[in-house]
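**Student:** after the sequence you'll find the predicted model.
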Amino acid sequence: MVPSPHPSLASIVDAALAHVPALSHALYNGIQDELKSRLEHHQLLAGWSKRRAQFAPDLEASLNQLLAVARTGRDPLHRDRPAAADFSDLKLSLVDESQALKDVAIAHVITAIEDHSRAELHQLGNFFAALRGIARPLKNDNPLRAAVFAQALSRAIEGVDLDPEGRAALMRIAAHPLAIKLQPIYAQLCAELRQAQLGGLLTSHGSALKESDLRQRQFKTLTESATPAPTPAATLDQVALKLDLMNTRAASLPPAVAPAATPPVAMHLGPGTGAPGSDLLSRLYDQILADDRLQPPLKVLMGRLQVAIVRLSREDASLLRRQEHPTWLLLNRIAAHGAGFQRPDDADLRAFLSFLEKTIQPLLDSAHPSALQFQQALVQVDAHIRAEAEARGQRSAVALERLDREQRRQEWKRMLRDQLQHQLDDAHAGKLMRRFLLGPWVEVIAQAMVQHGRDAVHAQSTIELVDALLHSVQPHEDEASRQRLRAQLPALIRALDQGMDSIALPQIQRQAFMDELMRQHGRVLRGLPAVEEAEAPPAPAPKGPALTPEEVLQQLLDERESQLPSRWAHERVDRGQLPTVPVALYSEEHSPHARAALQDWIASVQIGGWYHLFLQSEWITAQVAWISDSRQLFLFVGQMPDERHSMTRGALEQLVANGLITRLEEEALLQRAIGTLMQDLDRAG
């Protein structure tokens, strides 16, 4: 294709569109070769073979659709979220384990593409950002970014006749050949831009960066996270020791050769400046206020709080020895919550600042603040953050509680059948009654629990009706008890009708049971047993003949085969560049330590915490606003209040195990300040 003398967004996207047919066909061949060359992929062949002829056309159609949107200047991946369930007046996007598996696979494809075309993607990102007049490339500036091709691949594979684990496995298989085939396409597009004398645009945003800074910035573009490389976990004691050593060394030098004095810090300690630890506190607080990840309005507030901390340091020696001191915990908590807001003028951030002003005022007014006062302020801040998070999720609470109960329907039905089984063993109520109670009526009770709650009055009344029903078909020997039963039967029948209505029991089943119940009640009211003769409980199924050794072996092989697909759910996406997520700690499928660590991580999720996570092809920042009582369902509310994601525990475990979720501010504000200060002292020493 002849390069345009004046390349534009449309012309570059058109150039990419010209490669789509060849790319789709080449990827089809790449998947075919991979599936045939590896024995462990044989379980995917059957599903793939049924739809493989449609794969290339489906992929081509998906790419054409996405790139056609990109050609108009819109973001091809900006769309309404799928998998929405309509509850009450809200649409809640439910992320279950199947969706999480898809997200894990998409992230794997994105990583593979970026690893093979990092330089080219950086250059294209600069070009498209320059076309929009943006000084710094943002994640959505490049309409040809890796996520677009990963999403098109995911759509094409949706048609393959495989379960979610199988489709995720097929995505991972396709990642490498797709990355290989895309790299020369990206390279050719960059070459055409250079031929058009646009080299300056390609390098303008990154020419002054060192190679290490460039890699960090590229990764930040993918994750939207400003997580720096981890610093050594220095402690306050180590910093103090280093500072004392430097001061001692400087004092021992002759005046003529003494080094220049350390530049003065911005903090003024007032009386007692020469007190032990004042230099350390000054330097440490300077680093805190210089932290570029701290929201500017919070820096102002912490600057005011500095006065109270200095007063505290004169009377509380533990302040500079304990990183768990309430003072530092308070600063860490404020900074961590502030990291969840994108803009300094965010209305919720302003409300948080207004609350903080009132909370810290007693600390500023006190001439001798204590650690207890800081602890009380910390408790107030934690309570405020939790209350605000719950308020953000309050509109969804009723719907989510219903959704959580729906998740537990099968568990409740199993429990109810077990309990009724024991109750019916001694009731001698007849086969039809037994089938009704263990079948439709279990559905009625479970439906009441889902609709109203497990302990709701309505649910309990459906359970109590079992006792009333069984009592009604027991022998009533005297006329008085039979008359009482006769008076109770109309209410019992109405309750049964209402229960059967709640599950829309078919009329044939309903009529058969009601006819049998009427017959039994007729016998009881005449002083006869409800059933003509006692029915022996069903005999256990006879055991078959003993299996031969060959049959035992075949059974074991069949069971093993049935377990093979489960391994696809646990393959790890390599996101080692995200230092705050120790993926290996959680991803060892058969390790009890990994499982325990994963459960501990899930248990640590609390309402109010901010997280950075990969959902439905993009990285988002969201706050936990609600957790179900069973901890099987979690609500995340994004930075825009209407952006809500309800997530099952299984989905959350998948993201954790694959390194696709991390807490914001995992490394606390104080620890970052200590690490930076230690580096400065090392360089100065």
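**Tutor:** That came through, no problem. What you are looking at is a predicted structure, and each value in this text was computed from that prediction instead of being measured.
**Student:** contacts and neighbour counts: CA atoms only from here.
**Tutor:** Will do.
**Student:** helix or strand: which one has P362?
**Tutor:** helix 347-365 (DSSP states H and E).
**Student:** show me what whichever helix or strand comes after that helix is packed against.
**Tutor:** Going down the chain from helix 347-365, the next helix or strand is helix 371-407, by DSSP H and E. Packing partners of helix 371-407 (3 or more Cα pairs under 8 Å, 6 or more residues apart in numbering; DSSP states H and E): helix 326-338, helix 347-365, helix 440-452, strand 618-627, strand 633-638.
**Student:** return the distance of helix 371-407 from the chain's centre.
**Tutor:** 18 Å (Cα atoms, centre = their mean, to the nearest Å).
**Student:** got the angle for it vs helix 440-452?
**Tutor:** 140 degrees (axes from the mean of the first three to the mean of the last three Cα atoms, to 10 degrees).
**Student:** show me what secondary structure element comes after helix 371-407.
**Tutor:** Next along the chain after helix 371-407, taking DSSP H and E as the criterion, comes helix 409-425.
**Student:** need the contact partners of that following helix.
**Tutor:** Applying Cα atoms under 8 Å, 6 or more residues apart in numbering, the contact partners of helix 409-425 are R434, L437, L438, V442, E443, A446, Q447, V450, P537.
**Student:** what remains of the residues you listed if I keep only buried residues?
**Tutor:** R434, L437, L438, V442, E443, A446, Q447, V450 (16 or more other Cα atoms under 10 Å).
**Student:** just to revisit the earlier point, same list, the helices and strands packed on helix 371-407, but as a markdown table with distance to R672 please.
**Tutor:** As requested, the helices and strands packed on helix 371-407 are exported to a markdown table (distance: least, Cα to Cα, whole Å):
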| stretch | distance to R672 |
| --- | --- |
| helix 326-338 | 10 |
| helix 347-365 | 22 |
| helix 440-452 | 47 |
| strand 618-627 | 21 |
| strand 633-638 | 26 |
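**Student:** ok, which pair from the contacts of helix 409-425 is furthest apart?
**Tutor:** Using Cα to Cα, these span at most 31.8 Å, a distance reached by V450 and P537.
**Student:** let me know which of the helices and strands packed on helix 371-407 is tucked in deepest.
**Tutor:** Using mean count of other Cα atoms under 10 Å, the stretch among those with the largest mean neighbour count is strand 633-638, at a mean of 25.
**Student:** please name every helix or strand in contact with it.
**Tutor:** Packed next to strand 633-638, using 3+ Cα pairs under 8 Å, 6+ apart, are helix 371-407, strand 618-627, strand 644-648.
**Student:** what's the spacing between stretch 493-511 and its chain's center?
**Tutor:** 41 Å.
**Student:** comparison target below:
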Amino acid sequence: MSFLKPPAELQQFIDDELLRMPLVVDQTLDGAIDRMRQSLPTLAPQPRASTADVLQALGNNREHLTDYYLRSLKRQLADRAQANTGAPALPSTLSLVDEDSVAIDVELSHVIELIRSTAEYELRELQTFTAALVGDMDLAHDHNPFGPAQHARALWAAAQALPLSRGHQLLFMRNAAPALAAALRRAYAASSSRLESLGVTPAAYRTMILPSGARRSRRPEISLGAGLDLVRSAVAPGNELGFDGPALELEPALAAPPGSQDTPAGERRAVELLTGLFDAMLADRRLAQDIALMLSRLQSVATRLVLREPRALEDETHAMWRFVDALAHLGDVLPPQGNPERTQTLRFAQGLVEHLAAEPAPAAPLFDWAAERLQHQAQHRFARRCTDAAAQIAELQRLEERLCSSAAPPSTMGGALDIAQLDTVPADLMPADGPGEPRDALAWLQARRPADWVHVFLQGRWVKAQVLWPGELGELWLLGDAESPETWAVRRRALLTLRTEGLLATLKPRSLVRSAAKRVMRRSFQL
């Protein structure tokens, strides 16, 4: 199978880094050995024996660990190249994710976060250089092929070269993580220096340019937690966006067209403010390019609606903003660009956008209708996905009955490490749930329904997944990947552990206009 190769400059960077990677692995192994040796006198008898076993296995299998580490990095590079082709991934064999598998995911998340926090500055600097290698001067994506997640997965691959239990392998991983983070910090800094010496000009983080002609003055800091409520201050006398005159109070029937010299001041302020909000939304780096194009097509109809319904500028729950959020969410839960399903679905959404754009006198019910059409289309896609997974669901039903009627199988951890020993995942690694979500893990799980979307850390990576089947007895859950045909059968206790550790949350549409309002106001105070 052939894959698209990265640009020549980036490929040369990859080749150079792979040549230097054995040194990173050596430094990691040396650091792990030193850390475990120093800890031996302070350990209780059982942990001391486990640590001694790991030290002995490291001495006998050091070359194998290096080989496994490098092979994992190369395999991930191949997978990355395949993903860049846009070709749909082949469905994998359904496997059961249990508590032991989740313990590995929890530890992987800790390694990723430790690398990020230790080498935060070096990672950001290297990201600007790797973006420049592929011509992404706005840093729209992270093009570093050797990021924290890739190295964390490679470390786990190396751990599996130890002929010991899973618990011993995780014990090695925990002791190796600090040394790996320190080694990568040095490696990232050295990579940036080499690229700079080669004359590579780093990219710059893109900034949002507000509409020209707006006058801005410095004002005291205010709280930015109110979303579109900030619009009230933006249209008040002496506001930060530079509008003069009274607060926005428009009548629905204003005859003068936008751009006319006789256009009322209130209309001008409304149009300028809406333009600033759309500029901020379109500058959101999380927004997919194809979705951004559709949103830009909506700006004209949004302007006509705001002139008829000025209160839309103060209400983030208005039907127009809900439709905008539904479009952005659609971009988040569809397969990547180039996938036929994404193309077909967005063609349907584009038809709705064109229908809205052609309406001379838009109103809220029209956007409600469009949002309902999107929802019906999503239900159709969910039903088709469940049909495709019918055989898996039937198999899981039989397995669930057997699991609930028999004793739990023995753990593969070998008693060397318990999930309870793992630290809590840092809160900033996991996106926050929406309002009203239960805090208790069991209550949250019981509140999930078929077709719900979740953000979950599974098998060493963050995935957006849909609940295809919650299990008739609640013991097994079938989740479907948003970006591929891949599915996971996950045990209830594994889901509860993920939720408790902060690695599982609800994936709901986010408010684009709320974020845009905050960016507009924050930018105003900085100028």
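**Tutor:** Okay, I see it. This is a predicted model, so every value here is computed, not measured.
**Student:** and the TM-score between them?
**Tutor:** The TM-score (TM-score structural alignment, normalised by the length of structure 2) is 0.69; 468 aligned residues with a Cα RMSD of 4.8 Å.
**Student:** so which of the contacts of helix 409-425 of structure 1 comes closest to H25 of structure 1?
**Tutor:** Distance to H25 of structure 1, by Cα to Cα, is smallest for V450 among the contacts of helix 409-425 of structure 1, at 48.9 Å.
**Student:** I'd like to know how many residues surround G270 of structure 1.
**Tutor:** G270 of structure 1: 10 surrounding residues under other Cα atoms under 10 Å.
**Student:** quick one: it is in a strand?
**Tutor:** No - according to DSSP: H, G, I helix; E, B strand; the rest coil, G270 of structure 1 belongs to no strand; its state is coil.
**Student:** using JSON lines, please lay out the helices and strands packed on strand 633-638 of structure 1 together with distance to A119 of structure 1.
**Tutor:** Formatted as JSON lines, those follow (distance: least, Cα to Cα, whole Å):
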{"stretch": "helix 371-407", "distance to A119 of structure 1": "40"}
{"stretch": "strand 618-627", "distance to A119 of structure 1": "21"}
{"stretch": "strand 644-648", "distance to A119 of structure 1": "34"}
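**Student:** L144 of structure 1 is nearest to which of these?
**Tutor:** strand 618-627 (14.6 Å).
**Student:** of the helices and strands packed on helix 371-407 of structure 1, which is nearest A53 of structure 1?
**Tutor:** The nearest among those, by Cα to Cα, is strand 618-627 at 29.6 Å.
**Student:** mean shift of the closest one relative to structure 2?
**Tutor:** Taken against structure 2, strand 618-627 of structure 1 registers an average deviation of 4.1 Å after superposition, with mean Cα distance after the TM-score superposition for structure 1.
**Student:** hang on, the earlier thing: the helices and strands packed on helix 371-407 of structure 1: which one's closest to Q123 of structure 1?
**Tutor:** Closest to Q123 of structure 1 of these, according to Cα to Cα: strand 618-627, at 21.0 Å.
**Student:** centroid-nearest residue for structure 2?
**Tutor:** Centroid check for structure 2 by Cα atoms, centre = their mean gives W462 as the closest residue, at 6.8 Å.
**Student:** surely it meets V454?
**Tutor:** No - W462 of structure 2 lies out of contact with V454 (Cα atoms under 8 Å); the separation is 10.4 Å.
**Student:** which one of the helices and strands packed on strand 633-638 of structure 1 lies closest to Q577 of structure 1?
**Tutor:** Judging these by Cα to Cα, what sits closest to Q577 of structure 1 is strand 618-627, at 15.0 Å.
**Student:** now whatever residue of structure 1 lines up with T93 of structure 2, what's its secondary structure?
**Tutor:** In structure 1, T93 of structure 2 lines up with K91, judged by TM-score structural alignment. Of the three states, K91 of structure 1 takes strand under three-state DSSP.
**Student:** quickly note the distance from K91 of structure 1 to L77 of structure 1.
**Tutor:** To L77 of structure 1, K91 of structure 1 is 19 Å away according to Cα to Cα, to the nearest Å.
**Student:** same check on G30 of structure 1?
**Tutor:** Taking Cα to Cα, one finds G30 of structure 1 at 26 Å from L77 of structure 1.
**Student:** do the same with E211 of structure 1
**Tutor:** Counting by Cα to Cα, the gap from E211 of structure 1 to L77 of structure 1 is 30 Å.
**Student:** neighbour count: these two, which is higher?
**Tutor:** Under the neighbour definition other Cα under 10 Å, E211 of structure 1 and L77 were set side by side, and L77 has more, 19 against 11.
**Student:** once you drop chain neighbours, what's closest to that one?
**Tutor:** Using Cα to Cα, 6 or more residues apart in numbering and skipping residues adjacent in sequence, the residue nearest L77 of structure 1 is V148, 6.9 Å away.
**Student:** tell me the contacts of the one you found?
**Tutor:** L63, L66, P76, L77.
**Student:** now it: which helix or strand?
**Tutor:** Taking DSSP H and E as the definition, V148 of structure 1 sits inside helix 146-158.
**Student:** now the residue mapped onto P237 of structure 2 from structure 1: which helix or strand?
**Tutor:** Matched to structure 1 by TM-score structural alignment, P237 of structure 2 sits across from L245. Following DSSP H and E, one finds L245 of structure 1 within helix 236-252.
**Student:** and that helix, what's buried?
**Tutor:** Buried residues in helix 236-252 of structure 1 (16+ other Cα under 10 Å): L236, V239, A240, K242, L243, D244, A250.
**Student:** for whatever helix or strand comes next after that helix, which helices and strands make contact with it?
**Tutor:** As assigned by DSSP H and E, the chain's next helix or strand after helix 236-252 of structure 1 is helix 278-290. For helix 278-290 of structure 1, the packing partners by 3+ Cα pairs under 8 Å, 6+ apart come out as helix 236-252, helix 296-313, helix 669-684.
**Student:** reformat the ones you listed as CSV; add distance to A18 of structure 1.
**Tutor:** Below are those laid out as CSV (distance: least, Cα to Cα, whole Å):
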stretch, distance to A18 of structure 1
helix 236-252, 59
helix 296-313, 47
helix 669-684, 48
